[in-house]
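Asker: Build me a structure from this.
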Amino acid sequence: MNRAQFLKLVLGGAAGAALAPLARAAAPYDFWFTRLKYDSGDWDVDQRMPANMITSLIDYTSLRVDPKEHVVALADPKMLLAPFCYLAGHKLVEFNPAERRNFEQYVRNGGFVFVDDCNHDIDGLFATSFERQMASIFGASALKKLPNSHGIYRSFFTFKDGPPATGLELNGWGDDLVHDYLKGIDVNGRLGVLYSNKDYGCEWDYDWRNKRWLAEDNTKFAVNIAIYALTA
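Answerer: Predicted coordinates for the structure are as follows:
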């Protein structure tokens, strides 16, 4: 199945229905949420966030989505099989040799990691230590600002102004800045690491049944992230 065919399946329609049997024969799920557990820091944050992302993918797409969150140690080779990985925290990020090896192998071989700074700042412990890890693995200039024209802002829904702001930023928490860009690391022309100082994890950390009270579903950007991870 090529990328165009997969997009038709994701978006539904007659073509998608015709392709569905092929996809079902290939794997039980198109998407499963993998949270990366690492030895340093506090990896088990925003515990209700995965349920909201999963619910949105079920609501808006035709993907076959595993309804459960999977927690896998970054040092475990099983993480190399995931279509999407999530890594977050407030504290120190300092990979041990196995974690570093798997992270690099996963990204260089076409994997996708969404990394979210729960402190939502640019000079806190998580931000400075994670960025230091990325520089040591991929090079000092690898982590770059994403332009608002990047494909991740149009992979499903359209965000013409780039990354949507979070209520945490608007309330002046963290470093009292609204971060109007995300960063990323490209490998062979494809985004392999998406890095956020906006604390989307906390923004999406609520009982999924409370979505009905929102004027606008704030997890729509999570759908874009997942679709990009699967199709870019």
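
Asker: contacts and neighbour counts: CA atoms only from here.
Answerer: OK.

Asker: Now do whatever helix or strand residue 70 lives in: which elements does it pack against?
Answerer: Residue 70 belongs to strand 65-73 when assigned by DSSP states H and E. Packing partners of strand 65-73 (3 or more CA pairs under 8 Å, 6 or more residues apart in numbering; DSSP states H and E): strand 31-37, helix 49-60.

Asker: Just give me how far the shortest one sits from the chain centre.
Answerer: Computed by CA atoms, centre = their mean, to the nearest Å, the separation of strand 31-37 from the middle of its chain amounts to 9 Å.

Asker: Kindly report the same for stretch 204-224.
Answerer: The answer for stretch 204-224 is 15 Å, by CA atoms, centre = their mean.

Asker: now do stretch 156-164
Answerer: 15 Å.

Asker: Pull out the buried residues from that stretch.
Answerer: For stretch 156-164, burial by neighbour count (16 or more other CA atoms under 10 Å) applies to 156, 159, 162, 163, 164.

Asker: among the residues you listed, which are in strands?
Answerer: Using DSSP state E, no member of those falls in strands.

Asker: this one as well, want them side by side:
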Amino acid sequence: MRRTRRFGMALLGVALLAATPAVASSPSAATTRLSVARLQYDGDDWYANPSALPNLIKALRARTTLDVEPQEVRLTLSDERIWDHPFLYLTGHGQVRFTDAEVARLRQYLLQGGFLHADDNYGLDAAFRREIARVFPDRELVDVPLDHPIYRIVYAFPQGVPKIHEHDGKPPRGYGIFIGDRLAVYYTHEADLGNGWEDVGTYPEDPPELHEQALRMGVNLYVYAVTSGVGR
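Answerer: Below you'll find the model as predicted:
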């Protein structure tokens, strides 16, 4: 039987360095591998926003006690390394297509404690909704309530996910799929956090204040993702 993994079990020592005293990590947390993994898929530009994840990783390493690996990881759903990475990030502007085997693998990954953040970079909505419905035909994407920990675990977002890039001018939405009471999939639509994570100046219409808001929301997402399985 292949070894399975419960992500986040040794990650109780999270703290925001700039706001609260550092919390001592448990002994096992010091050896736990933490990473941010970009999901490569069949479709369009899975590689969009090239400076986004490097900047998010820098923020995680500077603002939390988590020893996050300094380089982003890139992998497909068929890659056996997926079991070693608790946080998957998916973005793009158009088509996403999973094979039947990839659908089964993603479902297994999420049921075992993994976390997927899908970030619509404009044009991804229809394809992502179609594919995630194949992964979880028994669960719907729903609005994540504003009192959920993802909006307050480190930084407070009482109005929910911030709007970073205008696109169609519609309000930002944060959708989710829950497994029990754990948020396993978080889908940002009309927000475009990835644009906000990119280097300041990449999008002149997005001021530095939005870059900071995007990074703060990204910190919340990651901290929740790697600690949400604790005690479950």
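
Asker: TM-score of the superposed pair?
Answerer: Scored against TM-score structural alignment, normalised by the length of the first structure, the superposed chains reach a TM-score of 0.82; 211 aligned residues with a CA RMSD of 2.5 Å.

Asker: Turn the buried residues of stretch 156-164 of the first structure into TSV, including distance to residue 7 of the first structure.
Answerer: Listed next are those as TSV, based on distance: CA to CA, whole Å:
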residue	distance to residue 7 of the first structure
156	10
159	19
162	22
163	22
164	24
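
Asker: can you tell me the mean distance of the strand holding residue 70 of the first structure from the second structure after alignment?
Answerer: Superposed on the second structure, strand 65-73 of the first structure shows a mean distance to its aligned partners of 0.7 Å (mean CA distance after the TM-score superposition for the first structure).

Asker: Give me the buried positions along that strand.
Answerer: So, applying 16+ other CA under 10 Å, buried residues of strand 65-73 of the first structure: 65, 67, 69, 70, 71, 72, 73.

Asker: quick one, helices of the first structure?
Answerer: According to DSSP state H, the first structure carries its helices in the segments 3-11, 13-26, 49-60, 97-108, 125-138, 167-170, 200-203, 220-231.

Asker: got a list of contacts for the fifth one?
Answerer: Taking CA atoms under 8 Å, 6 or more residues apart in numbering as the criterion, the residues outside helix 125-138 of the first structure that touch it are 89-95, 100, 104, 117-119, 121-122, 140-143, 197.

Asker: Go again with 10 Å.
Answerer: 41-42, 88-95, 100-101, 103-104, 107-108, 115-123, 139-143, 185-187, 193, 195-197 (CA atoms under 10 Å, 6 or more residues apart in numbering).

Asker: For residue 49 of the first structure, state which of the buried residues of strand 65-73 of the first structure is nearest.
Answerer: residue 69 (9.8 Å; CA to CA).

Asker: Trace the closest one over to the second structure, please.
Answerer: Taking TM-score structural alignment, residue 69 of the first structure has residue 72 as its aligned residue in the second structure.

Asker: Now do the contacts for its match.
Answerer: 35, 36, 37, 38, 52, 53, 54, 55, 56, 57.

Asker: make it 7 Å
Answerer: Counting by CA atoms under 7 Å, 6 or more residues apart in numbering, residue 72 of the second structure touches 35, 36, 37, 53, 54.

Asker: do the same with residue 212 of the second structure
Answerer: Residue 212 of the second structure neighbours (CA under 7 Å, 6+ apart): none.

Asker: now it: how far from residue 92 of the second structure?
Answerer: 22 Å (CA to CA, to the nearest Å).

Asker: just residue 176 of the second structure next, same as before
Answerer: For residue 176 of the second structure relative to residue 92 of the second structure (CA to CA), the value is 18 Å.

Asker: Find the residue at the geometric middle of the second structure.
Answerer: residue 117 (3.3 Å; CA atoms, centre = their mean).

Asker: Return the residue of the first structure aligned against that residue.
Answerer: So residue 117 of the second structure corresponds to residue 114, using TM-score structural alignment.

Asker: Residue 12 of the first structure versus its match, what's the distance?
Answerer: Residue 114 of the first structure is 25 Å from residue 12 of the first structure, by CA to CA.

Asker: Contact partners for whichever residue in the first structure pairs up with residue 171 of the second structure?
Answerer: Alignment note (TM-score structural alignment): residue 171 of the second structure maps to residue 178 of the first structure. Contact partners of residue 178 of the first structure, counting by CA under 7 Å, 6+ apart, are 165, 169, 170.
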